[in-house]
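Kindly return the folded structure for what I paste below:
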Amino acid sequence: MPQLDVLFEYVADGVYLIDPETSNIVWCNKAAHQDLGFERHEVLNHSVLSLQKDVVGMPQWQEIAEVIRNHSPYTFVGRHVHKSGGEISVEVVTTHFEFNDDDFFLSVARNVNKRVALEQEIISHHQSIWFALNEASDGIWEWEISNGKVFFSPQLKTMLGYGPDEMDPHITTWSENVHPDDRAHVIKILNEHIHGLRAKYDAEYRLKNRNGHYVWVHDRGKVYRRDDQGNPTHAVGMVQNITDQKFMQFQLEALAANDVLTNLPNRREGEKQARLQVALSKRNEQPLCLAIIDLDHFKSINDLFGHQKGDDVLVFVSDLFQKTLRSTDLIYRWGGEEFVIIFPNTTIEQARQISAKLHESFQGAQWENIGVTPMTFSMGISCFPCLEADFDVLIKNADTAAYLAKEQGRNQSVFAEKS
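A predicted model of the protein is given here:
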């Protein structure tokens, strides 16, 4: 028998010398018998059949022995029996060799209990994370970039109104249901991440559900696997339904942009839009008129009937203006009883005609419905190109013209002259 004691005594893994014919243990090092809870001499009374729980009976051992002879070294994963009755997960690498005309198998058994436990923990941890992400979101997706195949989680399908066996698992199922107005931007963000120009994919957009309606989603993802050349092969992400939050956002934005009483754009929002319209008219060399309207004797309404009646009048006249004006005209509340109107692509003559219609609408209005006597307004109008195409210039001249309309008797419109 080879004298291997000194050579293998301090090896950390268990080393066994085995008789290929009988599977008996001929020799073992210290790590081998200590791992099993035996003394050395106790192990020598065992065989592979008695120590290895996954090798049962001589026929199976003979088949394994034949494989070892023909495919040395041979790796086998199994379970060794511990003296206490427990078991140890082992990875055994066996080599066939001859010594003094005798055959031997030299097996090196590594205790992989910790590794197996760690692998199971990782699997369990991975499942727990996947479950947590799935439950914390409204859906998860996983995309095989090379072939376009996409896994859509059941929660994602439910969010969009589909059953568990519906939704073709392909990237086009997603892309074709992104709102047409959002699609180019979303695809651009995704491609920039895929090509390394963004650290992650993060987008808010509208996604069509089974009924043809759109829901707002917050979609986040990241490439998690690449090939040997560094090309992305797999990406994973999660989707959150943010429709309610979006509608609340839009409502808040509307409140911030609109006058609370009349629901017209407020002065800040209206002026922003008006400046854009003036700049657009100047760039396109199109005519534009700007008007300031001041309700006549409005203070007497508040004095006689109170501010609630004054509010009723403001709501009434706002509705009257909107019904009379063209769809392209912009009206906003400037403050108090004053309003500003922008007439895009409108000449002075056309503005005169619109002004006349507005005065007629006030004359024919059913003022008795809100319990006040018929009201009138004074309006000042300034126009481009008669005046410089600058919002501040136009509104200053329109304000001066409105003042003149009141000075000249009210219930009339005055156009600002070039001088």
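
going forward, measure contacts between C-alpha atoms and count neighbours the same way
Will do.

What lies in contact with the biggest helix by length in the chain?
Using DSSP state H, we find that the single longest helix of the chain is helix 113-136. For helix 113-136, contacts defined as CA atoms under 8 Å, 6 or more residues apart in numbering pick out 88, 89, 90, 140, 153, 155, 238.

Let's see this one next, to set against the first:
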Amino acid sequence: MLKKHPQDSSPSTWPEAAQTLMALMHAQGEVARLSEREQLFSTLLVSVNAILWALDWETRQVLYVSPAYERIFGRSAEQLLADSNQWRDSIHPDDLEYAERSLAEVLETGAVEDREYRITDADGQLRWLSDKCFINRQAEPGQPVIIVGIAEDITEKKLMEAELHRLATTDVLTQSSNRRHFFDCARREFELARQQGEPLSFLMLDIDDFKTVNDSYGHPEGDNVLQKIADSGRAALRRNDLFGRIGGEEFAAVFPGCTPDMALQVAERVQREIQRLSFSHDGHAFGITVSQGLTCLTAEDDSVESLFARADAAMYQAKREGKNRIVTA
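Take a look at the predicted model:
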């Protein structure tokens, strides 16, 4: 008969040992699962093309920033954590006041979801950010106010919007404002001039004998003429003047804050620039002239259309009087 060794555990200790072993195995399993979750979380943060960030409002210290910061800003995350001003210093100067003011609004509203501003990355490239931020509502009284956010690079979206706007407002051939956009802008300038009591002038310009150009040299050469006329017209105008192609060979301009004498000087400059143009087709050189009609805002005018009608009539009078001239009305 076998004798029990004095050091053998009593039957009553086996359940305790088993429970201890099971607890250890469970703990090891939990550690493994936590490690897997941490690895998964890190992988997600690396793959997400948006910057997750956290800021201590009182100290303005960035407490956390995700890996996307380095891809978008082209700067070290460690340096940002050491010096939070790096983000602020990257914001475009024209957008800085708005970016700071809109960030502060989160203290009152709890969330700000429509912040869009520009930054300059480490390569000097301009980028647009859409930055949503939220205040930590779970903080205990007396604890630091933490603002968390997510910033996305929306540069491609902004470029697409700008291109769509350009296509919607620009005459494709001459790169001038198209008729609709020109008159939308002209109406705004008209209302502004009326409200502020400022002068405003309206110019109509039509290419003389343009049909002959198309018939004699072909439509491609006619398109070339239109492009050169538009280039000369824009170059002769002042910085804030409006210029657009409103018909086949018709162009128009609006001169905000321009007295009648000043407007006539601008129209004469346009006339001279166009007269200097020289064209050639199959060895045959030819020039172009334009007829212009000019008018200015009066107390009787109730819309920009009244200026347009008066300038248009003056332009056709210039045609009747022999073309290549300016008629004022």
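
Post the TM-score for the overlay when you can.
Remark: TM-score between the superposed chains equals 0.83 [TM-score structural alignment, normalised by the length of structure 2]; 320 aligned residues with a CA RMSD of 3.2 Å.

Give me the buried entries from the contacts of helix 113-136 of structure 1.
Using 16 or more other CA atoms under 10 Å as the burial test, the contacts of helix 113-136 of structure 1 include 88, 89, 90, 140, 153, 155, 238 as buried.

out of these, which one sits closest to residue 285 of structure 1?
Among those, residue 238 lies closest to residue 285 of structure 1 (CA to CA), at 49.2 Å.

rewinding a little: please flag which of the contacts of helix 113-136 of structure 1 sit within helices.
Counting by DSSP H, the contacts of helix 113-136 of structure 1 place residue 155 in helices.

In the longest helix of structure 1, which residues are buried?
Buried residues in helix 113-136 of structure 1, counted by 16+ other CA under 10 Å: residue 134.

now, among the buried ones among the contacts of helix 113-136 of structure 1, which is nearest to residue 393 of structure 1?
Using CA to CA, residue 238 comes nearest to residue 393 of structure 1 of these, at 52.3 Å.

Please name the nearest non-neighbouring residue to the closest one.
residue 140 (4.3 Å; CA to CA, 6 or more residues apart in numbering).

Tell me if I'm right that the one you found and residue 235 touch.
No: with contact defined as CA atoms under 8 Å, residue 140 of structure 1 does not reach residue 235; the gap is 11.0 Å.

Count the neighbours of residue 197 of structure 1 for me.
By the measure other CA atoms under 10 Å, the count of residues near residue 197 of structure 1 is 11.

Residue 75 of structure 2 corresponds to which position in structure 1?
Using TM-score structural alignment, the equivalent of residue 75 of structure 2 in structure 1 is residue 162.

Stretch 94-102 of structure 1 maps to which residues in structure 2?
Going by TM-score structural alignment, stretch 94-102 of structure 1 sits over no part of structure 2.

Show me the strands in structure 2, by range?
With DSSP state E as the criterion, structure 2 has strands at 50-56, 61-65, 111-120, 126-135, 146-153, 200-207, 242-245, 250-256, 279-281, 284-286, 290-296, 326-328.

List the buried residues for the first one?
Neighbour-count burial for strand 50-56 of structure 2 flags 50, 51, 52, 53, 54, 55 (criterion: 16+ other CA under 10 Å).

next one: that strand to chain centre, how far?
Offset of strand 50-56 of structure 2 from its chain centre (CA atoms, centre = their mean, to the nearest Å): 24 Å.

With the third one instead?
When C-alpha coordinates are averaged (CA atoms, centre = their mean), strand 111-120 of structure 2 and its chain have centres 12 Å apart.

Pretty sure residue 74 of structure 2 sits against residue 119.
No: here residue 74 of structure 2 does not reach residue 119: they are 11.2 Å apart, not a contact under CA under 8 Å.

the more surrounded of these two?
More crowded of residue 74 of structure 2 and residue 119, by other CA under 10 Å: residue 119, with 23 against 14.

Please name the spatially closest residue to the residue mapped onto the more buried one from structure 1 (chain neighbours excluded).
Counting by TM-score structural alignment, residue 119 of structure 2 lines up with residue 207 in structure 1. Nearest residue to residue 207 of structure 1, sequence neighbours excluded (CA to CA, 6+ apart): residue 178, at 4.7 Å.

ok, the aligned partner of the one you found in structure 2 - contacts?
Aligned counterpart of residue 178 of structure 1 in structure 2: residue 91 (TM-score structural alignment). Contact analysis of residue 91 of structure 2 by CA under 8 Å, 6+ apart lists 117, 118, 119, 120.

Name the member of these with the most neighbours.
Counting neighbours by other CA under 10 Å, residue 119 comes out on top of the contacts of residue 91 of structure 2 with 23 neighbours.

so that residue makes contact with residue 126?
Yes: contact criterion CA under 8 Å: residue 119 of structure 2 and residue 126 qualify, at 5.8 Å.

sorry, back to before: any idea how far residue 243 of structure 1 is from the match of residue 119 of structure 2?
Going from residue 207 of structure 1 to residue 243 of structure 1 by CA to CA, to the nearest Å gives 10 Å.

Check residue 223 of structure 1 too.
Noted for residue 223 of structure 1: a distance of 26 Å to residue 243 of structure 1, by CA to CA.

Tell me which of those two has more neighbours.
A count of neighbours by other CA under 10 Å puts residue 223 above the other of residue 223 of structure 1 and residue 243, at 23 against 16.

so what's the more buried one closest to, chain neighbours aside?
Distances taken as CA to CA, 6+ apart place residue 235 nearest to residue 223 of structure 1, at 4.0 Å, with adjacent residues excluded.

Residue in structure 2 paired with that neighbour?
In structure 2, residue 235 of structure 1 lines up with residue 147, judged by TM-score structural alignment.

what's the answer for residue 28 of structure 1, then?
Here residue 28 of structure 1 stays unmatched in structure 2, going by TM-score structural alignment.

quick one, what contacts residue 28 of structure 1?
14, 15, 16, 17, 40, 43, 44.

What is the corresponding segment of structure 2 for the stretch of helix or strand the second one belongs to?
Taking DSSP states H and E as the definition, one finds residue 15 of structure 1 inside strand 14-18. Mapped onto structure 2 using TM-score structural alignment, strand 14-18 of structure 1 covers no residues at all.

for that strand, the distance to its chain's centre please.
57 Å.

buried set for stretch 182-200 of structure 1?
Within stretch 182-200 of structure 1, judged by 16+ other CA under 10 Å, the buried ones are 183, 186, 189, 190, 193, 194, 200.
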